[in-house]
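In: pasting the sequence and the predicted coordinates here, then a few questions.
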Amino acid sequence: MAEQDDVGSTAQPEWISRTSRTGQRGMLVLRYDSAQLPRDERGDAFHAFMREACDPCRVVGMGTPSAMRVKTTFWQLGTGIVHSAASTGYVLTRTPRHLGAGAPEVLALGLQLRGTAQFEQHGRQIELAEGEMMINDLTAPYDYTVGAGSATHAFMLDLQTLGVSVDAVRLALPYALSTPVYPLVRSFLTQLYVHGDQLSLDPGRELIASAGADLVRAMLLSAIGAHPEKSDALRETLTTRILAYVRAAPMRPGLSAESIAAAHDVSVRTLYKELELAGTSLEGYIIEQRLEGAARELADPASTATVGAVARAWGFTSQAHFSRRFKNAHGTTPTEWRRSHAIGVAAHRSSPRASFSRRLTSPGPDQPTGDDVWT
């Protein structure tokens, strides 16, 4: 077995491809395919990729390094990350020492597409067969064994986006996969895999990601409802859930104090009281999130919309008002923001590393692709 124990790396090896898909409006894609490398490089390349793509962990590949075959992709969907992988098998272990190197508050939902896997965390062990799902709390140690010939698909969300605390997640985990919402989440993950290419290009992908986050949040809250400490957990997470609701879709039709309060089963008075205690203005927060959305669109190299059109799309009827707000938030005008990001993209595309990435992700006639690796 090929093993590597590492607590993270900031260097990006040349065999890792980091690209923006054509037509994907700036979506970051991180790919690795061992079939495109000489056999004697595959073990080291896989370990390097895992250091780049994953949080600090120990990686153990099954079999000899030269026999390892791994094909995996990470891509961004709204505020989430989608990850697909097929492999000859490996083991990921996260220990308390790895957590000491930095543990982002992220939840990963993994669907077993093919083969089997075993997942152990918080004293619970799950055997995964085809079509089953697990939930990984990335703030805690775990052991994840992916069997030979397996294929997996995952959707990762940070807890800030979900509006759920680490403590609330841990209360929910023992019950989450038995809630009535679980089949909906599993179906969402399945469809995300089946239609991923189309969804990544869809104009509504931000709302798709938001819908996925809403489903995951609903599953966790449903699970918390089965816990004896549910009242405290729900009360403690109300403010973060409200802010996550706004952040997930600040242009949601009919977004108002009344609709937000109704969505969280509280009164408008309670809504404002909770936000006041947190030192947050609802109106100000909505505007802040719309400005962030406009900034992302202006930085997108595939966007051809004018500054005025972007402003209107994010709820600003006056371009002058939008420009003033934008400069206050980002320290520069919308036009300068777009220009500076365009220069950054051009510099990346002309770099030797980007050239290598394009070669790596565009297989030649002698390079196996897709299912050729797994037949």
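Out: All right, it came through fine. Numbering: from 1, shown residues only.
In: C-alpha only now, for contacts and for neighbours.
Out: Noted.
In: tell me which stretches of the chain form strands.
Out: 2-6, 17-20, 28-33, 57-61, 70-77, 80-87, 90-94, 106-114, 117-121, 124-128, 133-137, 142-146, 150-158 (DSSP state E).
In: how about JSON lines for those, with distance to Met50 added?
Out: Shown next, in JSON lines, are the strands of the chain (distance: least, CA to CA, whole Å):
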{"stretch": "strand 2-6", "distance to Met50": "9"}
{"stretch": "strand 17-20", "distance to Met50": "13"}
{"stretch": "strand 28-33", "distance to Met50": "10"}
{"stretch": "strand 57-61", "distance to Met50": "8"}
{"stretch": "strand 70-77", "distance to Met50": "10"}
{"stretch": "strand 80-87", "distance to Met50": "12"}
{"stretch": "strand 90-94", "distance to Met50": "10"}
{"stretch": "strand 106-114", "distance to Met50": "16"}
{"stretch": "strand 117-121", "distance to Met50": "18"}
{"stretch": "strand 124-128", "distance to Met50": "22"}
{"stretch": "strand 133-137", "distance to Met50": "17"}
{"stretch": "strand 142-146", "distance to Met50": "14"}
{"stretch": "strand 150-158", "distance to Met50": "15"}
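In: want to compare, so here's the second one:
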Amino acid sequence: MPESVSTLSRETDWQWTSLGIPTSQAIEETEDLCARMIAHSQVSNESCQYELTWQHYGMGPLDLNIFRGTPHRVTCSPHTFLTERNAGFDIVLMQRGSARAVHGGKTCHLSPGSIILLDSSAKWDLLFPSEQYCISAHMELSWLRKWLPDPSMLAGHVVDSNSQWAAPLISLMNTIASIGLENAPMPRSLLAEQMASLLAIALARPNQNIICHGSELLTRIRSTVYKNFDKPDLSAQQVATDIGISRRHLDKVLASANTTFLTLLENQRFEAARRRLADHHNSLQIAEIAWSCGFSDPGYFARRFKRVFGTSPTSFRDQEQQRPGVN
């Protein structure tokens, strides 16, 4: 029988397969694994047969995942991302088969040997129309920023198999997938750092200086929102003034990262509210939590929270505080 998904962790090496599991249960367990290892996702399959084999290697701040499966579709929503413990990005390398990717409103096609960077804080959609074999590296955002100051500026960008600068990254990922890490020549954490540096090289573009400038501004915008999200009257104009740019320029920088000021602000407010509701030691009432996160109307907060998380703030708090060790 396949190993139970509840026993699997990001820190260990394992292989899970859906073989022998009914399709509906296999999809449910795949979604459960995705939620804990990568990001909350929805898996769909038009046929009555769904099969997936998932090989996982823990590499510290990076996880390598190898997928072999039948045709299916995977979608990730930025709202469900807010429940994730770790914000992250994924390199996806197509080894066999093809895929259609929709990321930040852009549609592209992946063929064998091509790679794409996915941002779990933005909506993305991957369709595998035939049997596929792909390799994915999941990286924590705070760690990845050492090599890519703002990886969201490069998310959705496809590098094809003809790119010589991507060849070292593709070779390293293929080598690990082929022979594993049991006899790796160096510590896994160093291999993870090597992979991140090769990713930065593979995704570099001729207009990198422009990207770096936009990345710096985006980092400052996000930092300003993070520091002031609890102010009910926080506006895009105020943030733009604080960092010394025009409102129009602020909107342009955010658009290049496939987001808007309101999305950025609301995501931060809901993430703060989620954490406070899940905190065993927080005795504030629901309305007080809403106010503390910048929502001036507790009723609006409750309605939007249910739409984002699929449950009311009260039910969410009850469920989370019944779990030992949640904070």
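Out: Yes, it's here. All values reported here derive from a predicted model rather than from experimental measurement.
In: a markdown table for the strands of structure 1, including distance to Leu275 of structure 1 and mean neighbour count?
Out: Shown next, in a markdown table, are those (distance: least, CA to CA, whole Å; neighbours: other CA atoms under 10 Å):
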| stretch | distance to Leu275 of structure 1 | mean neighbour count |
| --- | --- | --- |
| strand 2-6 | 41 | 17 |
| strand 17-20 | 38 | 21 |
| strand 28-33 | 34 | 22 |
| strand 57-61 | 38 | 23 |
| strand 70-77 | 28 | 21 |
| strand 80-87 | 25 | 21 |
| strand 90-94 | 36 | 20 |
| strand 106-114 | 24 | 21 |
| strand 117-121 | 34 | 19 |
| strand 124-128 | 36 | 15 |
| strand 133-137 | 27 | 21 |
| strand 142-146 | 35 | 21 |
| strand 150-158 | 21 | 22 |
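In: please name whichever of the ones you listed is nearest to Pro203 of structure 1.
Out: Judged by CA to CA, the one of the strands of structure 1 that comes nearest to Pro203 of structure 1 is strand 70-77, at 11.5 Å.
In: what range does the closest one cover in structure 2?
Out: Counting by TM-score structural alignment, strand 70-77 of structure 1 pairs with residues 52-59 of structure 2.
In: chain center to that stretch: distance?
Out: How far stretch 52-59 of structure 2 lies from its chain's middle: 17 Å, per CA atoms, centre = their mean, to the nearest Å.
In: how far away is Arg235 of structure 1 from His341 of structure 1?
Out: Distance, Arg235 of structure 1 to His341 of structure 1, using CA to CA, to the nearest Å: 41 Å.
In: same drill for these two, tell me which one is more crowded.
Out: His341 (15 against 10; other CA atoms under 10 Å).
In: name the nearest residue to that one, sequence neighbours excluded.
Out: Nearest residue to His341 of structure 1, sequence neighbours excluded (CA to CA, 6 or more residues apart in numbering): Ala299, at 5.4 Å.
In: residues contacting the closest residue to Leu215 of structure 1 other than its chain neighbours?
Out: Nearest residue to Leu215 of structure 1, sequence neighbours excluded (CA to CA, 6+ apart): Val185, at 6.0 Å. Val185 of structure 1 sits next to 212, 215-216, 219 when contact means CA atoms under 8 Å, 6 or more residues apart in numbering.
In: please point out which of those residues structure 2 shares.
Out: Counting by both residues aligned by TM-score structural alignment, their matches' CA atoms under 8 Å, the members of the contacts of Val185 of structure 1 that carry over to structure 2 are 212, 215-216, 219.
In: biggest separation within the contacts of Val185 of structure 1, which pair?
Out: Top of the distance list for those (CA to CA): Gly212 and Met219, 10.7 Å.
In: find the centremost residue of structure 1, please.
Out: Ile81 (2.1 Å; CA atoms, centre = their mean).
In: what number of residues lie near the residue nearest to His341 of structure 1?
Out: 21.
In: isn't it up against Glu336?
Out: No - Ala299 of structure 1 is not in contact with Glu336 according to CA atoms under 8 Å; the separation is 10.3 Å.
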